[in-house]
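Q: Dropping the sequence and predicted coords here.
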Amino acid sequence: MDDKELILVEHLDELRKRLIISALAFIIFLILGLVYVKDLYLFLMGNIDYKLLVLGPSDIIRIYFHVAAVIAVAGTIPVAGWQFWLFVKPALKPVERKVTLAYIPALFFLFIGGLAFGYFFIFPNVMKFLINMGNDLMTISFSADKYFSFLINMTLPFGIAFELPLVSMFLTTLGLVNPYKIVKLRKYVYLILVIIASMISPPEFFSHISVAIPLILLYEISIFLSKMVFKRKQKRYRVLNTFEEHEHISS
């Protein structure tokens, strides 16, 4: 086995270790979520003043796992971010290590912020609109499975989408993303985001727009922040190169 193959095997072993730790963290947080699932269930009931319907015994287990899984994802994000940082740390410069390390706690808070945005803003407005559409024509009642599936579809994508600005900054810092190249893909990204919004929201125009607009705004914020990091990085390199040239001439 030559040196390149040996290095590759070492990287794969390191990556497997980081993935295993992240998977174990997910399982631990999933168990914690199941322990407190009743409290979480009551919180997520929101303003509904009656019990939801259950159409089968398996629905109860499915709902409990859905709720606990969201908690597990939220708890695992900073752990996975930390493991990824440890994986790429040897390839980073000291300045890049300090900068990227600061992103890890922000990952968690942005995910929670995205969930809160979806839960307190998008979800109730879409629910109110849909209920008002059929309130005079039919009796409104929800099954627990349908309610929580709709709730997760309205909130979880925003938890993930709120990570986009930070992820774009992180990848730009590592030199893996050039924001000026991403801008050229804007019209295709808009189309993809609109398709995603139509897939995760109810099949009517108001819901599509309510979901698509925040996603597009997050994409634009990601580009803006990525450009700031890119320009700062380029400026740092120019200063460093000028200093090295000056030192070379002086010597």
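A: Everything's here; your move.

Q: CA atoms for contacts and neighbours, from now on please.
A: Fine.

Q: Can you tell me the element Phe109 falls in?
A: Here Phe109, judged by DSSP states H and E, is contained in helix 103-117.

Q: tell me which residues of that helix are tucked away?
A: 103-104, 107-117 (16 or more other CA atoms under 10 Å).

Q: Identify, from the residues you listed, the entry nearest to His246.
A: Of all those, Tyr103 has the smallest distance to His246: 33.8 Å, by CA to CA.

Q: Go ahead and confirm the closest one touches Leu166.
A: Yes - proximity of Tyr103 to Leu166 meets the contact threshold set by CA atoms under 8 Å, at 7.0 Å.

Q: Next, the contact list for Trp170, please.
A: Let me fix one detail, which is that residue 170 is Phe and not Trp. Thr100, Tyr103 (CA atoms under 8 Å, 6 or more residues apart in numbering).

Q: Distance of it relative to Ala23?
A: 22 Å (CA to CA, to the nearest Å).

Q: Okay, buried residues for the helix or strand immediately after the helix holding Phe109 in the chain please.
A: From helix 103-117 onward toward the C-terminus, using DSSP H and E, the following helix or strand is helix 123-134. Residues Phe123, Pro124, Asn125, Val126, Met127 are the ones in helix 123-134 that count as buried (16+ other CA under 10 Å).

Q: let's bring in a second one:
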Amino acid sequence: MSEPQEDSFISHLVELRDRLLRAVVAVVAIFVCLMPWAGDIYDILAHPMMSALPEGTKMIATGVVTPFFVPMKVTLLVAFVIALPFVLYQAWCFIAPGLYAHEKRLGLPLVVGSTVLFLAGMAFCYFFVFGTVFKFIAQFAPKSITPAPDIEQYLAFVMSMFLAFGITFEVPVIVIVLVKLGIVDVAKLKEARPYVIVGAFVIAAVVTPPDVVSQLMLAVPMCLLYELGIFLSRFVTKTRADEAVSS
């Protein structure tokens, strides 16, 4: 390897370190600012569950340090979500110089769109899914027991659901990328519709609790978002055709 190449490689590593450091500092700074309200932030996250529990019932913490660490984990997650635009901006600034002009035109909207869709999936899960699922489950609880969910298990459940719905809402982006890369076309996407519907319900049955409500609330949006991806892919196909004609 020649000396100019070594210098270029080292400069890329230095820039990567600086970008990562800025992103980490942003997350940590927001986390430190939010720490005094860590308990309130966890209460907001727990609100859908608390609304479904009998009046006067509280969640429990079985670990000695769990009441401290669980709210800290939630606060760190919130800090990362708030800092996400800045984190993605740092990532974009690092990779953009190595992209072609047409890749930049596609890359930036995909980054922004995928971020917005992931956050929309989390919001849909929090505001619509949690309340419905928790109330549905509470209706089947025997009268002889008093539900008292553990806060650590609740956090793990919430994180898995956020991840499942966040990824589900990425379906239009995945479909558009596949069409843009020429891997599939709109006609094949339409032909695959029955298999996608079956696959959506299978995935929903695997990643959600074993109740019909949560499975439907994941599978149905997945199918609708697939249709949205097909609709938007038509514009991507037209753009590719226009570029081919102009070239």
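A: Structure's in. What do you need? Not measured: the values here are computed from a predicted model.

Q: On the three-state scheme, whatever residue of the second structure lines up with Ile140 of the first structure is what?
A: Here Ile140 of the first structure is matched to Pro147 in the second structure, going by TM-score structural alignment. Classification of Pro147 of the second structure using DSSP: H, G, I helix; E, B strand; the rest coil returns coil.

Q: residues contacting Ala205 of the second structure?
A: Gln215.

Q: what about it, which helix or strand?
A: Assigned by DSSP H and E, Ala205 of the second structure falls in helix 193-207.

Q: got the residue ranges for the helices in the second structure?
A: For the second structure, the helices defined by DSSP state H occupy 3-34, 38-52, 66-95, 101-124, 130-139, 151-168, 171-180, 186-191, 193-207, 212-246.

Q: Need the winner for burial among these.
A: Of all these, helix 171-180 has the most neighbours on average by mean count of other CA atoms under 10 Å, namely a mean of 21.

Q: Just give me how far that helix sits from the chain centre.
A: 16 Å (CA atoms, centre = their mean, to the nearest Å).

Q: next one: stretch 133-141 of the first structure
A: The answer for stretch 133-141 of the first structure is 34 Å, by CA atoms, centre = their mean.

Q: returning to that earlier point: list the superposition-based mean deviation of the helix holding Ala205 of the second structure with respect to the first structure.
A: By mean CA distance after the TM-score superposition for the first structure, the fitted helix 193-207 of the second structure averages 5.7 Å away from its aligned residues in the first structure.

Q: Run the chain-centre distance for that helix.
A: 19 Å.

Q: which non-adjacent residue is nearest the aligned partner of Gly81 of the first structure in the second structure?
A: Gly81 of the first structure maps onto Leu88 in the second structure, with residues paired by TM-score structural alignment. The spatially closest residue to Leu88 of the second structure, leaving aside those adjacent along the chain, is Val111, at 7.7 Å (CA to CA, 6 or more residues apart in numbering).

Q: most centrally placed residue in the first structure?
A: Most central in the first structure under CA atoms, centre = their mean is Ile160, positioned 2.2 Å from the mean C-alpha point.

Q: where's that one relative to Arg18 of the first structure, distance?
A: To Arg18 of the first structure, Ile160 of the first structure is 21 Å away according to CA to CA.

Q: Equivalent analysis for Ile195 of the first structure, please.
A: Applying CA to CA to Ile195 of the first structure and Arg18 of the first structure gives a distance of 33 Å.

Q: which residue sits closest to the match of Ile140 of the first structure, ignoring its sequence neighbours?
A: Leu53 (7.1 Å).

Q: Could you pull up the residues touching the one you found?
A: Leu53 of the second structure neighbours (CA under 8 Å, 6+ apart): Lys135, Ala138, Pro147.

Q: a markdown table for the buried residues of helix 123-134 of the first structure, including distance to Leu12 of the first structure?
A: Shown next, in a markdown table, are the buried residues of helix 123-134 of the first structure (distance: CA to CA, whole Å):
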| residue | distance to Leu12 of the first structure |
| --- | --- |
| Phe123 | 41 |
| Pro124 | 45 |
| Asn125 | 46 |
| Val126 | 45 |
| Met127 | 46 |
